[in-house]
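Participant: predicted model follows, preceded by the sequence.
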Amino acid sequence: MAALRKYPDELRERAIREVRTTGRPIAHVAKDLGIHKEALRGWVCQAGVDRGERGDRLTTAELDELQQLRRDVAELRRANEVLKAASVFSAQEIDRSRTRPSR
């Protein structure tokens, strides 16, 4: 389930565009639009990464892929634990059937 966003995508795009085109300080644009300045700073930075202007962070697509891979790993680990438990149970059942006296 995706997290709810506090600000609409349209507002994010408008704010990023305004910072990039006008050259105004992020804090001023943020104040004018009613956005927290650190939120806008992060959006502008991520937009630069996504455009290939910065190489010090992962792109949005890479972050999405990483998040999906982490979910997949967690699911596989849970499945592995279930299989381990089933294996132990099965081995115990086989051991019990070998040690039962014959009738």
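Facilitator: Thanks, I have it. From a predicted model like this one, the values you see are computed outputs, not experimental measurements. Numbering: from 1, shown residues only.
Participant: alpha carbons only for contacts and neighbour counts from here, please
Facilitator: Will do.
Participant: leaving out the residues flanking it, which one is nearest to G55?
Facilitator: V49 (6.4 Å; CA to CA, 6 or more residues apart in numbering).
Participant: give me the neighbour count for that neighbour.
Facilitator: 17 (other CA atoms under 10 Å).
Participant: and the closest residue to L33 other than its chain neighbours, what element?
Facilitator: Spatially, and ignoring its direct neighbours in sequence, L33 is nearest to A15 (7.5 Å; CA to CA, 6+ apart). Using DSSP states H and E, the element containing A15 is helix 9-22.
Participant: what's around L40, how many residues?
Facilitator: When neighbours are counted by other CA under 10 Å, L40 registers 19.
Participant: biggest helix in the chain by residues?
Facilitator: Determined from DSSP state H, the single longest helix within the chain is helix 60-99.
Participant: circling back: can you pull the contacts of the residue nearest to L33?
Facilitator: 29-30, 33, 40 (CA atoms under 8 Å, 6 or more residues apart in numbering).
Participant: here's the one I want to compare it with:
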Amino acid sequence: MRRTFSAEYKAEAVKLVIERGYSVSQACRELGVGETALRRWISQVQAEQQGYVLAGSKPISPEQQRIRELENRIKELEEDKDILKKATAILMSLENKNTKSLRR
């Protein structure tokens, strides 16, 4: 079974290497994580710091997590707005039909 790690855990693992000066192999031994995974997390955090988000990956840095949340919220609001526009158009056309039938 494949283990999964939270974004916070990944961020802390990356900090061991980037900020605390651990080697990748040292950090992996301490955390019980594979080197490939930790190197991928480091690359992802470095990309996120430059404003890039790797496709198909969940953001690790808190800033990128927040950006992803806000993008999802914007998408929801835009969908809601589109639904309301369509509903308004339907209601307006029904109102126009009712007004025309009353005039006759």
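Facilitator: Yes, it's here. These numbers were taken from a predicted model, which means no experiment stands behind them.
Participant: any chance you could compute the TM-score here?
Facilitator: The TM-score (TM-score structural alignment, normalised by the length of structure 1) is 0.57; 91 aligned residues with a CA RMSD of 3.7 Å.
Participant: about what we covered before: could you flag which of the contacts of A15 of structure 1 are buried?
Facilitator: The neighbour count (16 or more other CA atoms under 10 Å) marks 29-30, 40 as buried among the contacts of A15 of structure 1.
Participant: out of those, list just those in strands.
Facilitator: Within the buried ones among the contacts of A15 of structure 1, no residue falls in strands by DSSP state E.
Participant: helices or strands next to the strand or helix carrying G48 of structure 1 in the packing?
Facilitator: Applying DSSP H and E as the criterion places G48 of structure 1 in helix 37-50. Packing partners of helix 37-50 of structure 1 (3 or more CA pairs under 8 Å, 6 or more residues apart in numbering; DSSP states H and E): helix 9-22, helix 26-33.
Participant: so which of these comes closest to I94 of structure 1?
Facilitator: Closest of the helices and strands packed on helix 37-50 of structure 1 to I94 of structure 1 is helix 9-22, at 58.7 Å (criterion: CA to CA).
Participant: mind checking the end-to-end distance for stretch 18-28 of structure 2?
Facilitator: This stretch, stretch 18-28 of structure 2, spans 13 Å end to end (CA to CA, to the nearest Å).
Participant: for stretch 31-39 of structure 2, same thing?
Facilitator: Stretch 31-39 of structure 2: ends 13 Å apart by CA to CA.
Participant: contacting residues around that stretch?
Facilitator: Here stretch 31-39 of structure 2 makes contact (CA under 8 Å, 6+ apart) with 10, 13-14, 24-25, 28.
Participant: the helix holding A15 of structure 1 to helix 26-33, inter-axis angle?
Facilitator: Relative orientation of helix 9-22 of structure 1 versus helix 26-33 (axes from the mean of the first three to the mean of the last three CA atoms, to 10 degrees): 140 degrees.
Participant: how near is the equivalent of K85 of structure 2 over in structure 1 to R77 of structure 1?
Facilitator: The alignment partner of K85 of structure 2 in structure 1, by TM-score structural alignment, is K84. Using CA to CA, K84 of structure 1 is found at 10 Å from R77 of structure 1.
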